[in-house]
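# For reference, the sequence and a predicted model appear below.
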Amino acid sequence: MPVSLVVVVKPKIAGSILAANGRWVHGLFFNWLQQEESALGNAFHEEDEKEKPFTISCLQPLTSERIDFKGSLPLLASHLYWFRITSMHPLLDRVLQESFFRNKTELTLQEIPFSVENVTFSPRQHPWGATITWQDLDTNAPVNTVRIEFASPTMLKMARRPGEKTGRILRLPLPSEVFGKLAARWNGFSGDPLDPELLTALKENLVITDYALHTVAIKEGKGKNSWEWPCFQGWCEYTLMPSDLALAAVLQKLARFSFYSGLGFKTPRGFGQSRAMGISLPRF
């Protein structure tokens, strides 16, 4: 059952951290997982080349203000901040629901202490929290047009061509790449693989009909060991042309799934946080 857990925290002292801080939240998550379910944590570490069945966001303000992920995030002791963890793995789902920071009142990120104010799956308490069954992801009426928000810097890697050491990174969310990668994660984790012929037809018949995107380069590392990740952020609208009922059902299912799966490269470290805009998720 896909889940999205939101953790709301308050800094105990004023300060600042990098806005692209997902790797520190990732470290916090793995330290906790090693204590709670070390075998699962070890298994995730050993699967370096495989798609991970979870995503982790960056820490960000509870307000809806836009973040400059290239800079620093000021932390005020009187303000609330949040991050989230999604899971598409049954054991991790259970452990998150039963014990993630349930009995702990504080945590530390980049040497700054925080008090834990709330841990919730409820979208009534936070719009990025939710739980759903795989079957319920497929219950909405089919739609011919979806709009997907890329809420954090997102990278799409194309498959390697002969002679290439690594795949090329796209700065535009092409329909075939977006829905191909969502389908790969759906097939890998849902236990109910998509019809390959429907998926091929979906990718061939989707076009971009509207968008508001910008590019952003996220720097990691320091000095000579630093590098930049070429990303995009914003939203993009995709439409089936011509319309088709069976393809529309797959389209809305994958668009809703993006909320849990994330999109693209490095989703366990804050990149690729995404969601369908205007398509409802169940509210509990």
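Now that the structure is in, tell me what you want to look at. Residues are numbered from 1 along each chain as shown.
# For the rest of this, base every contact and every neighbour count on C-alpha atoms.
OK.
# now the strands for the stretch 151-284 of the chain?
Along the stretch 151-284 of the chain, counting by DSSP state E, counting those that start in this stretch, strands occupy 156-157, 169-170, 206-220, 227-240, 274-277.
# any idea which of these is most buried?
Most buried of the strands of the stretch 151-284 of the chain, by mean neighbour count (mean count of other C-alpha atoms under 10 Å): strand 274-277, with a mean of 22.
# Check which helices and strands whichever strand or helix holds residue 26 sits against.
Using DSSP states H and E, the element containing residue 26 is helix 22-36. With contacts taken as 3 or more C-alpha pairs under 8 Å, 6 or more residues apart in numbering; DSSP states H and E, helix 22-36 sits against helix 38-46, strand 54-56, strand 106-109.
# Quick one: the strands of the stretch 151-284 of the chain as TSV, columns for distance to residue 34 too.
Below are these laid out as TSV (distance: least, C-alpha to C-alpha, whole Å):
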stretch	distance to residue 34
strand 156-157	30
strand 169-170	32
strand 206-220	25
strand 227-240	29
strand 274-277	27
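# Over to residue 82. Which of the three states is it?
What DSSP: H, G, I helix; E, B strand; the rest coil gives for residue 82 is strand.
# The helices and strands packed on helix 22-36: which one's closest to residue 189?
strand 54-56 (10.2 Å; C-alpha to C-alpha).
# Specify the stretch among the strands of the stretch 151-284 of the chain that is closest to residue 120.
Across those, closest to residue 120 is strand 274-277 (C-alpha to C-alpha), at 18.2 Å.
# Just the buried residues of the lengthiest helix in the chain, please?
The longest helix of the chain (DSSP state H) is helix 245-261. Neighbour counts over helix 245-261 (16 or more other C-alpha atoms under 10 Å) mark 247-261 as buried.
# ok, structure two:
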Amino acid sequence: MHRKTLVAFAALTGLTAAGTQAMPFGGGAAVTDRFGYSGTILRYDTLADARDGINSIDRIEVDDRDLSLSVTQDDRDYADANILMGSWWYTTDEQGRAGWGNTTGNTGVGFMQLFDDNGSTDTAVSMAFSNFDGTYYTDFSLSLSGENAAADDFARLSTYDNVNDGGAWYSYALSLTATGLQGQMTAPNIIEAGNHPTGVTGSFTGIFELTENQTSPANQGFYSVDFSLSMTNWAFANEGDLTGPYQVDGGIYPSEFRVLVGQVPAPGIPSLLGLGLVMLALRRRG
């Protein structure tokens, strides 16, 4: 079991430490199917070469694909999890068969999966709301890094095809800033937004070893991924036309962004929240 340490950070303008009160942070969540990704996969003969980024033997281009994201740490509603994967279940199939005809979230080169549903593989997680416009916190930042996510975490990367693509993420890192949110203080210790973001910048990188070999042993090896995030998303573009059991009124599932604050400033002490940055940083160490 990992030991978890909470670290709180606040950026202040024109205030000294003597004029503020520490605010312990208690958890957070980033859950959305709104984003997409694209980029490159490089193949290597050895793990050392993959880590050093030298002597690649193949380059695979990955076109726009849909992303499902669920990163939660000590959250109010969800257990700890680090889930990043193609949103394979969305479909416009007339018979409602999950994933049928979905070539950007389900089948195709570049499908990836990290399904750490107990939060055991992360080494650092941080979440923050910022850019308070007088009504809403419009920006949400997330940083996640981890290691050694393998078969128990359903680790997959489709480098050449969608079969025999299981293996292990030796390392992974996600960094993003979502914009266009309507984050508000919904309770004395909770800031959250329930709308889909309208913009995103960020990336996902990692080192993956493909180990399955039933039918494609030639594909075994080491791969590095470098994906950029975007708002290009096939499922969202088909809002209103999605079918099957995994949709809401013909669209994708709602987005949730949340930060739990352990304590708010006492009366008469300047509010850290009103200055535009609330940040949660949780670190795991062995």
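That came through fine. Given the structure is predicted, the values throughout are model-derived calculations rather than measurements.
# Any idea what the TM-score comes out to?
Here the TM-score for the pair of chains, by TM-score structural alignment, normalised by the length of the first structure, is 0.26; 125 aligned residues with a C-alpha RMSD of 6.3 Å.
# and of the helices and strands packed on helix 22-36 of the first structure, who's closest to residue 186 of the first structure?
strand 54-56 (12.3 Å).
# Looking at the strands of the stretch 151-284 of the first structure, spot the one closest to residue 30 of the first structure.
Nearest of the strands of the stretch 151-284 of the first structure (C-alpha to C-alpha): strand 206-220, 19.7 Å.
# So which elements touch that closest one?
helix 175-189, strand 227-240.
# now with 7 Å?
Packing partners of strand 206-220 of the first structure (3 or more C-alpha pairs under 7 Å, 6 or more residues apart in numbering; DSSP states H and E): strand 227-240.
# and residue 44 of the first structure, which of the strands of the stretch 151-284 of the first structure is closest to it?
Using C-alpha to C-alpha, these put strand 156-157 closest to residue 44 of the first structure, at 20.9 Å.
# other SSEs contacting the closest one?
Contacts defined by 3+ C-alpha pairs under 7 Å, 6+ apart place strand 156-157 of the first structure against strand 169-170.
# Would you map the helices across the stretch 51-200 of the second structure?
In the stretch 51-200 of the second structure, no segments count as helices under DSSP state H, counting those that start in this stretch.
# quick one on the thing from earlier: could you give the angle of the helix holding residue 26 of the first structure to strand 206-220?
80 degrees (axes from the mean of the first three to the mean of the last three C-alpha atoms, to 10 degrees).
# In helix 22-36 of the first structure, which of the residues would be classed as buried?
22, 23, 24, 25, 26, 29, 30, 32, 33.
# quick one, the host helix or strand of residue 5 of the first structure and helix 245-261 angle?
Following DSSP H and E, the helix or strand that holds residue 5 of the first structure is strand 3-11. Angle between the axes of strand 3-11 of the first structure and helix 245-261 is 30 degrees (criterion: the same axes, to 10 degrees).
# Output the contacting helices and strands for the helix or strand following strand 3-11 of the first structure.
Per DSSP H and E, the first helix or strand lying C-terminal to strand 3-11 of the first structure is strand 15-18. Packing partners of strand 15-18 of the first structure (3+ C-alpha pairs under 7 Å, 6+ apart): strand 72-75.
# Pull out the buried residues from the helix or strand that contains residue 27 of the second structure.
Secondary structure assignment for residue 27 of the second structure, by DSSP H and E: strand 25-32. For strand 25-32 of the second structure, burial by neighbour count (16+ other C-alpha under 10 Å) applies to 25, 26, 27, 28, 29, 30, 31, 32.
# Around residue 61 of the second structure, how many other residues sit close by?
12 (other C-alpha atoms under 10 Å).
# which SS class is the spatially closest residue to it that is not a sequence neighbour?
Counting by C-alpha to C-alpha, 6 or more residues apart in numbering, residue 61 of the second structure lies nearest to residue 40, which is 4.7 Å off, once chain neighbours are set aside. Following three-state DSSP, residue 40 of the second structure is assigned to strand.
# Look up how far residue 204 of the second structure lies from residue 40 of the second structure.
Noted for residue 40 of the second structure: a distance of 11 Å to residue 204 of the second structure, by C-alpha to C-alpha, to the nearest Å.
# shared neighbours of these two, anything?
226, 227 (C-alpha atoms under 7 Å, 6 or more residues apart in numbering).
# Which one of the two is surrounded by more residues?
More crowded of residue 40 of the second structure and residue 204, by other C-alpha under 10 Å: residue 204, with 21 against 17.
# tell me which element that one falls in.
strand 199-210.
# Mind listing what's buried along that strand?
For strand 199-210 of the second structure, using 16+ other C-alpha under 10 Å, the buried residues are 199, 200, 202, 203, 204, 205, 206, 207, 208, 209, 210.
# Dump these into a markdown table; add distance to residue 222 of the second structure as well.
Below are those laid out as a markdown table (distance: C-alpha to C-alpha, whole Å):
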| residue | distance to residue 222 of the second structure |
| --- | --- |
| 199 | 32 |
| 200 | 29 |
| 202 | 24 |
| 203 | 20 |
| 204 | 17 |
| 205 | 14 |
| 206 | 11 |
| 207 | 7 |
| 208 | 6 |
| 209 | 5 |
| 210 | 6 |
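# contacting residues around residue 74 of the first structure?
15, 16, 17.
# hmm, who's touching the strand holding residue 204 of the second structure?
50, 165-180, 220-231.
# To which secondary structure element type does residue 115 of the first structure belong?
Quick answer, by three-state DSSP: residue 115 of the first structure is strand.
# Spit out the contact partners of the closest residue to it other than its chain neighbours.
Once flanking residues are discounted, residue 115 of the first structure sits nearest to residue 106: 4.2 Å by C-alpha to C-alpha, 6+ apart. Residue 106 of the first structure sits next to 113, 114, 115, 116 when contact means C-alpha under 7 Å, 6+ apart.
# still on that earlier bit, after the strand holding residue 204 of the second structure, heading C-terminal, what element do we hit next?
strand 221-230.
# residues in contact with the closest residue to residue 69 of the second structure other than its chain neighbours?
With C-alpha to C-alpha, 6+ apart as the criterion, residue 69 of the second structure has its nearest non-adjacent residue at 4.8 Å, and that residue is residue 84. Going by C-alpha under 7 Å, 6+ apart, residue 84 of the second structure touches 68, 69, 70, 113, 114, 115.
# What strand or helix carries residue 49 of the second structure?
Short version, using DSSP H and E: residue 49 of the second structure is in helix 47-52.
# Buried ones among the contacts of strand 199-210 of the second structure?
Applying 16+ other C-alpha under 10 Å to those flags 50, 165-180, 220-231 as buried.
# sorry, back to before: would you reformat the buried residues of helix 22-36 of the first structure as JSON lines and include distance to residue 177 of the first structure?
As requested, the buried residues of helix 22-36 of the first structure are arranged in JSON lines below (distance: C-alpha to C-alpha, whole Å):
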{"residue": "22", "distance to residue 177 of the first structure": "24"}
{"residue": "23", "distance to residue 177 of the first structure": "25"}
{"residue": "24", "distance to residue 177 of the first structure": "28"}
{"residue": "25", "distance to residue 177 of the first structure": "27"}
{"residue": "26", "distance to residue 177 of the first structure": "25"}
{"residue": "29", "distance to residue 177 of the first structure": "29"}
{"residue": "30", "distance to residue 177 of the first structure": "29"}
{"residue": "32", "distance to residue 177 of the first structure": "33"}
{"residue": "33", "distance to residue 177 of the first structure": "32"}
